[in-house]
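Colleague: Fold the following, please.
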Amino acid sequence: MTVQTTGSVATAIDSARWPAVARAPRGPSSMMTGRIADSLLRRAVAKLPIRLEYPDGTVIGAADQTLPTMMIHDAKALSRRVGRFGLIGFGESYMAGEWTSNDLAGVMTAFANSVAELIPTALQWLRPLAVVRHPRSMYNSLTQARSNIAEHYDLSNDLFAEFLDETMTYSSALFDTSRPGWADLADAQHRKIDSLLDSARVGPGSRLLEIGTGWGELAIRAAARGAHVHSITLSAEQQRMAQQRVADAGLSDRVVIELKDYREVDGLYDAVVSVEMIEAVGYRFWPTYFHTLDRLVSPGGRVAIQAITMPHDRMLASRNTYTWIQKYIFPGGMIPSVEAIVGITERETRLRTVGVTSLRADYAETLRLWRERFLARREAVSALGFDDVFHRMWELYLAYSEAGFRCGYLDVYQWTFAPTGSDL
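Modeller: Below is the predicted model of the structure:
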């Protein structure tokens, strides 16, 4: 175990569990790229509505002390990580406690708003120095996909229960704008689910396929409408809890939950629904995903998905880049663009768009509420066996995601498709 003390943050980091976090890069090359990274960070912050505070009292940025602030506890370690590993290093530095913030989401939003300008044009040639090679986990074969899903969703049902609402729904809610807030989150999740089921025309007697079970709330609400639900997941933990929740609701006769990959499903369904699943299948498998939806929906049926998107130019730039989110949160994942989804469906399937609704502001609020509750449950999370590095990692993930939706770098859509020739 490596014991690391960083300014006011003292952290015992398990080097076996967190090898890249336990020790910052060293050597002449890391020192050189670190100096460049430190200069770029200072230059960027001087133009952004945030501040840097260093242990010696130096402050970079605006004088307004109410602005989001990065408190730097180990400037050399932070700069060497960023210089060597780019944004992965930036995230690992936070995990190591080398910097903290009084408003993490605010800091991340400011950076996200200026992501395209953070590195000056004259220094773009340095990008390859901080690009990490894609690991084999990025290729979602049948075997690897199961492993990737398990790494996130099989962490612990109890962990997710600490910050999700009672519906155990892990995707953007759809708020009634007249009553936003935590008290309304469960209602907002039901509103989101009902919107998807309505778009897919799910009602009494409908044969519904759900790709990505989650913890079963959508299947329960669909079955309560009288639908016959076939739900599939790659998470054994989710399957176990979802089956219990379905049984508790008295709906086991209408819901079957299988541990199965979407590529292994056969049959025809009146409706196919998939919530924030496309992000997990990987860039190479987006065509396969939509071919599968097309194959499984009946001629008069509907497909309704909820999909996170990013701008097309950013997607093209990042599809060959290994990111902090992929390394620590969603291995094998990749967020598509609207153009990618439209292009694949119109070129390669019968599926045609019949409805699109953005939930971008709703997702920012959902993530804020999750992060607020996660932070409030720190002791409970620790009691489940998750250490301080994990806690900082998860906090950064939630803040990073919230920032993406707040600034518009990310969006999320409820998207409805109908097969060509059906009654639109």
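
Colleague: going forward, measure contacts and count neighbours with C-alpha atoms only.
Modeller: OK.

Colleague: hmm, what's the outermost residue in the chain?
Modeller: Asp56 (36.0 Å; C-alpha atoms, centre = their mean).

Colleague: isn't there a strand covering that residue?
Modeller: No. Assessed with DSSP: H, G, I helix; E, B strand; the rest coil, Asp56 is coil; it does not lie in a strand.

Colleague: Now do it against Asp64, distance only.
Modeller: Remark: distance between Asp56 and Asp64 (C-alpha to C-alpha, to the nearest Å) = 19 Å.

Colleague: ok, Tyr397 touching Gln326?
Modeller: No. Here Tyr397 does not reach Gln326: they are 10.8 Å apart, not a contact under C-alpha atoms under 8 Å.

Colleague: Could you also give me the structure for this next sequence, so I can compare it with the first?
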Amino acid sequence: MWTKALDKLLTHLIRRGRLSVTFPDGSIYSYGDGLGGADVAIALHDAALPRKIVLSPDMAVGEGYMDGRLTVENDDVYGFLSLAISNIAAQGQPWFRRPLEVAKFLMRRMDQFNPVTRSRVNVAHHYDLSGELYDLFLDRDRQYSCAYFRSPDMTLEAAQEVKKHHIAGKLLIEPGMRVLDVGCGWGGMGLTLASDYGAQVTGITLSREQHAMANKRVEAAGLSGRAKFELMDYRHVTGQFDRIVSVGMFEHVGLPHYSAYFDRLHRLLTPTGVALVHTIGRAGPPGATSPWVTKYIFPGGYCPSMSEAMTAIERNNMVTADVEVWRLHYAQTLRHWHDRFMANIDKVRALYDDRFCRMWRYYLIASELTFRLNNQVVFQFQLSPDQEAVPLTRDYLYQGPGFGHQQVAE
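Modeller: Now for the predicted structure:
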């Protein structure tokens, strides 16, 4: 029964390229026209996999690959996922899977309900992994978010530097300004604003690993008078700030909390303040997070459509001064991360195990291809209570080599 159901599913989905599947009973089926796409072969080694794939393809394929119950010929995960994602985006789900997709969509608010205690657990799941792991694939500054490639041949380090200064330009930082960095990571953005722009930075994170490293970096850089990092949820921050920056954190807020998030930003900003929210988003309508990603990578995470983010912004009486959409920049970033990860795979294996290596590789490749093939993008929302807080054109961003970057002399 389930072999036939999976055969129908794959017959519906795989139209371009070629997918050969060896089923658990040894039978081999082929799907697609063999034209205009990858030619990939996979094998299913578990009799339960056909049923699991029909009921939840994302979860079953991801888990199957992690556990070795699904193998890809020549370990061509890139080719396999390119074929799968491009065909699914083109064909959509067959009728017998649509009720399951509707149910997943309806459950998304529960999956994304992130009160403070749950947010701490979710953050620890991903960001409190061994610090050595992130050193093996990120840039030297540990920027774990989309880089900005002014040219395709830029190094990852250079593209991450440009990203930080592009954001600083949008914030219109002046020396002495009080800046809040919401979801500060390992401190790179905040340290740049403090050292290069003379800002007084307060960063917040829920990750103990990130908090400890960020404060060590403050001491090492001699910036104790300009930057500090707190272990704190955004809902607990008080005071007033001239500028607020949030890079790669909004994806962890959760749809039920969007209005509270933007309300908090509005309350924390001075009347002429400026906020810059940088987040992964979807170019299409609202959707739901892959259950595999929710379970193994980012519990409680969700990448919003523009309509979902803008609805919450509009409710909180802030002017949207600018919205910028970055398309393939994150795909390029993820390719750099994947290549660095694979170059250090033996070191990753020494930290964890083969299953972890397969999981992380699958995550990096699937993420890259979602940007390349399935309309995932990055949004930058520039917000203010005052419609005159920001220049009326973007010209100010593109002056000089650092996009408006003016380093403050020590």
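
Colleague: circling back to that earlier point, please determine how far the residue farthest from the centre of structure 1 is located from Ala150 of structure 1.
Modeller: 44 Å.

Colleague: same check, this time on Leu367 of structure 1
Modeller: Distance, Leu367 of structure 1 to Ala150 of structure 1, by C-alpha to C-alpha: 22 Å.

Colleague: Mind checking which of these two has more residues around it?
Modeller: Neighbours of Leu367 of structure 1 and Ala150, each counted by other C-alpha atoms under 10 Å, are more numerous for Leu367; the result is 24 against 18.

Colleague: Need the counterpart of Leu396 of structure 1 in structure 2.
Modeller: With TM-score structural alignment defining the correspondence, Leu396 of structure 1 maps onto Tyr362 in structure 2.

Colleague: Now do the helix or strand where that match lies: everything it contacts.
Modeller: Following DSSP states H and E, one finds Tyr362 of structure 2 within helix 354-373. Outside helix 354-373 of structure 2, the residues that touch it by C-alpha atoms under 8 Å, 6 or more residues apart in numbering are 62, 65-67, 77-78, 81-82, 85-86, 89, 293, 297, 327-328, 330-332, 334-335, 337-338, 341-342, 345, 348-349, 376-377.

Colleague: Among these, the buried ones, what's the PyMOL command?
Modeller: Listed next is the PyMOL selection for buried residues among these, using 16 or more other C-alpha atoms under 10 Å:
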select buried, resi 62+65+66+77+78+81+82+85+86+293+297+327+328+330+331+332+334+335+337+338+341+345+348+376+377
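
Colleague: just checking, which of the contacts of helix 354-373 of structure 2 belong to helices?
Modeller: Counting by DSSP state H, the contacts of helix 354-373 of structure 2 place 62, 65-67, 77-78, 81-82, 85-86, 89, 293, 330-332, 334-335, 337-338, 341-342, 345, 348-349 in helices.

Colleague: quick one: secondary structure of the counterpart of Asp294 of structure 1 in structure 2?
Modeller: Mapped onto structure 2 by TM-score structural alignment, Asp294 of structure 1 lines up with His266. Following three-state DSSP, His266 of structure 2 is assigned to helix.

Colleague: and the most centrally placed residue in structure 2, what does it touch?
Modeller: Structure 2 has Ile280 as the residue nearest its centroid, 5.4 Å off, counting by C-alpha atoms, centre = their mean. Applying C-alpha under 8 Å, 6+ apart, we find Ile280 of structure 2 in contact with 248, 251, 303-304, 376-379.

Colleague: and with 7 Å instead?
Modeller: When contacts are counted by C-alpha atoms under 7 Å, 6 or more residues apart in numbering, Ile280 of structure 2 touches 251, 303, 377-379.

Colleague: Next, it: secondary structure please.
Modeller: Put simply, Ile280 of structure 2 is strand when judged by three-state DSSP.

Colleague: what's the closest non-adjacent residue to it?
Modeller: Spatially, and ignoring its direct neighbours in sequence, Ile280 of structure 2 is nearest to Val378 (4.3 Å; C-alpha to C-alpha, 6 or more residues apart in numbering).
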